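Engineer: next one to model:
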Amino acid sequence: MESSSADPAVVLARFLACLNDIWIKAGPPSYAEVEALSRKFATPVQGRTLRVEELKRSTVQRILSRQGKTLPKWPWVASLVTVLRVIASQNGVAPDDLGTLDEWKARYEEAWRRFHGRPRETPSPTGERPDTAAVREAAVPRRVPVPGVRPELRRLAGIRLSGSSQGRDQAMEEHAGLHALAGRFKTAGWWRRYWDVVPEWAELYLDLERAARLIHAYEIQFVPGLLQTPEYAEAVIRLEHGTAPETQINRRVELRMLRQKRLWGPNPPRLWAILDEAMLRREYGGPATMQAQLEYLLKVSYLPNVGIQVMPLGKGGYAAAGGPITALRFAEELLPDVIYLERLGGADYPTGAADMLHFGQVLDRLSIEAATPVESRDMLRRLCSGK
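Structural biologist: This next block holds a predicted model:
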């Protein structure tokens, strides 16, 4: 039995059978659909920088029909898994049911060892130097079980709970779970000395944002608070709180700047922000303020822990037509992701399984539709020059 399991032909057949299984589970899609979607990708979601290869239909068909005699290369496998995860989410299938990239990497390494009779020693699959890849991987959080937190809160999502009494009871239970989650972190309540300028609906978010290892956001109206200059922050704060005392305006700006310190400090979170181009063309605070804000965005886009994509006007960002979305992910394995939907005068924290899946799909699509990070830097440079 052992010799059979170590037979290279058997190892290859089993590995390709697993790829065929998730192909079917994701749709199954057509070869043309997979090829077309692979061309649209700049970077996968999940905070990684692995560039997706073009998955030519002829190559995909040849490999999955087992016409090859060796294992496909890891970047190709990772690209296929990433594209199938997106297709699965679009078809209402939980992407993690297909397996995460980490799980597939472990499966690939084991297949390689059995196929070649030795451990695989290759450069990082991202194409980066090992030290750089380690920094990137450190930004990808892992999850551990948390007592008292429902496991179905784990996925990103988006449809609201029903208005039935059962739905309301479930919402109360799950929101209580979010508060319990926030209380687990030592950073909970770090903002207390600004209690007079923090609305109740934002308290939970400030606790969770401080503890997050990955912050994935789409913004349509304003530059995210974590990326605002002091002058820009003051301008947008005055839009909503223009009649407030000057001391409160200043305290709100000060709190926003304190939130940003984590991006520049040790062990910073990974911030992945998708910005609608329309917001970048609105001169909040006047031309000079907006010019400085654009230049600042260009500067921070080069930080290793910050990724910025711009959603071109021509794309519209229809996947998130309802408004801004922020997803928070934490370092411990199995901790639930948290969705935050801010609106005028309040915020929602959807926790239902259907909601989590829906918003995961939305953020996936936005990452595909938006300009790549390199293209986005070019757009920011053009905006800085007034084009």
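Engineer: going forward, measure contacts and count neighbours with C-alpha atoms only.
Structural biologist: Fine.
Engineer: can you list the residue ranges for helices in the stretch 201-350 of the chain?
Structural biologist: 230-241, 246-264, 277-280, 287-300 (DSSP state H, counting those that start in this stretch).
Engineer: now do the first one: which elements does it pack against?
Structural biologist: This means helix 230-241. Here helix 230-241 touches helix 246-264, helix 287-300, going by 3 or more C-alpha pairs under 8 Å, 6 or more residues apart in numbering; DSSP states H and E.
Engineer: just those helices: most buried one?
Structural biologist: Across the helices and strands packed on helix 230-241, averaging neighbours per residue (mean count of other C-alpha atoms under 10 Å) puts helix 287-300 on top, at a mean of 17.
Engineer: want to throw the helices of the stretch 201-350 of the chain into a markdown table with distance to residue 167?
Structural biologist: What follows is those, written out as a markdown table (distance: least, C-alpha to C-alpha, whole Å):
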| stretch | distance to residue 167 |
| --- | --- |
| helix 230-241 | 32 |
| helix 246-264 | 34 |
| helix 277-280 | 36 |
| helix 287-300 | 41 |
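Engineer: this one next, for a side-by-side:
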Amino acid sequence: MAPRSSPTARRRRLATALRQLRETRKLSCAEVGRAVGWSESKVSRIETGRTGIRADDLDLLLRTYEVDEEMRKALHVLRRQASHRGWWSTYGDALPAWFQGYVGLEDGARSVMIYQGQLVPGLMQTDDYATAVMRAHQPSVAADEIERQLAARAARQALLTSSDALEVWTVLDEAVLRRVVGGPETMKPQLQRLREIAGLPNVTLQVLPFAHGAHAAMGTSFIHLKFPEPGDADIVYIEDLTSSQYLEEPEDIERYSLVADHLRASALPPEASTSFIKCIADAMS
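Structural biologist: From the prediction side, this is the model:
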């Protein structure tokens, strides 16, 4: 089955290919800029995927790199695919600009490993739980804005059950389950939703209990994304209330991969985790 075609992932792939072409020819961004009449920062923005590239600009770069015709055609195809609008662009009014980049990468990922220490991940939230979180962040948020955000979240959640479903491995701290977001009438259905999602063939869900003590990810939550194309390097994504950070350096990826392994080893097995969630839900008044 062909992987999902995310324009964000395609842009990143094109950016990586252009950077590799430059590095193979042992040229700096400044040297390339001088050769084609651009600023060094423009070359850098293209190579980091922060901006797209026009067809004529791409041709200019490829002539500078003396690329053969076969590769030139392949990179132009990639550029056209990268310029398509993803489904999330429809929700530009509901998704912050800094988060749209992540949604595009998630849409093109093969798998994600999520560790969350505070709240249920967006891919697994019920509408009522999500609404309670939104109102906690923005008490004056309008009802129509909530509806738009819920619609965008529902579109993301379709990744869990699509024909080419995203593979998801999630470790939740016990605090996620104990914090009664929106009251018991919201939290109990949310816990039931987690149990249902845990039953999907592409989802593995584990709980890290308080009783297991200190662990390798204390103080942070993160998402580790892997992509279907061999040339697409992993990304670790971290966010706060108003911004996000992408880690792509090999040493960072290695560190977070090790942390993820420790979390999986420290958490309850999947079957015991769903039983743990049920016990918490049953005890909730």
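Engineer: can you pull the TM-score for these?
Structural biologist: For this chain pair, the superposition-based TM-score is 0.72 by TM-score structural alignment, normalised by the length of structure 2; 228 aligned residues with a C-alpha RMSD of 3.0 Å.
Engineer: now the helices and strands packed on helix 230-241 of structure 1 in JSON lines, with distance to residue 147 of structure 1?
Structural biologist: Formatted as JSON lines, these follow (distance: least, C-alpha to C-alpha, whole Å):
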{"stretch": "helix 246-264", "distance to residue 147 of structure 1": "28"}
{"stretch": "helix 287-300", "distance to residue 147 of structure 1": "37"}
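Engineer: roughly how far does the aligned partner of residue 143 of structure 2 in structure 1 sit from residue 317 of structure 1?
Structural biologist: Using TM-score structural alignment, the equivalent of residue 143 of structure 2 in structure 1 is residue 246. Going from residue 246 of structure 1 to residue 317 of structure 1 by C-alpha to C-alpha, to the nearest Å gives 36 Å.
Engineer: ok, now which ones touch the residue nearest the centre of structure 1?
Structural biologist: Nearest to the mean C-alpha position of structure 1, by C-alpha atoms, centre = their mean, lies residue 216 at 4.2 Å. Shown in contact with residue 216 of structure 1 (C-alpha atoms under 8 Å, 6 or more residues apart in numbering): 271-273, 326-328.
Engineer: which two of these have the greatest separation?
Structural biologist: Farthest apart among the contacts of residue 216 of structure 1 by C-alpha to C-alpha are 273 and 328. That separation is 11.9 Å.
Engineer: okay, strands next: where are they in the stretch 151-285 of structure 2?
Structural biologist: Secondary structure of the stretch 151-285 of structure 2 (DSSP state E, counting those that start in this stretch): strands at 167-173, 203-208, 222-226, 235-239, 244-247.
Engineer: now mean neighbour count too, for these, in JSON lines please.
Structural biologist: As requested, the strands of the stretch 151-285 of structure 2 are exported to JSON lines (neighbours: other C-alpha atoms under 10 Å):
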{"stretch": "strand 167-173", "mean neighbour count": "22"}
{"stretch": "strand 203-208", "mean neighbour count": "23"}
{"stretch": "strand 222-226", "mean neighbour count": "21"}
{"stretch": "strand 235-239", "mean neighbour count": "19"}
{"stretch": "strand 244-247", "mean neighbour count": "14"}
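Engineer: nearest to residue 14 of structure 2 among these would be which one?
Structural biologist: strand 235-239 (15.8 Å).
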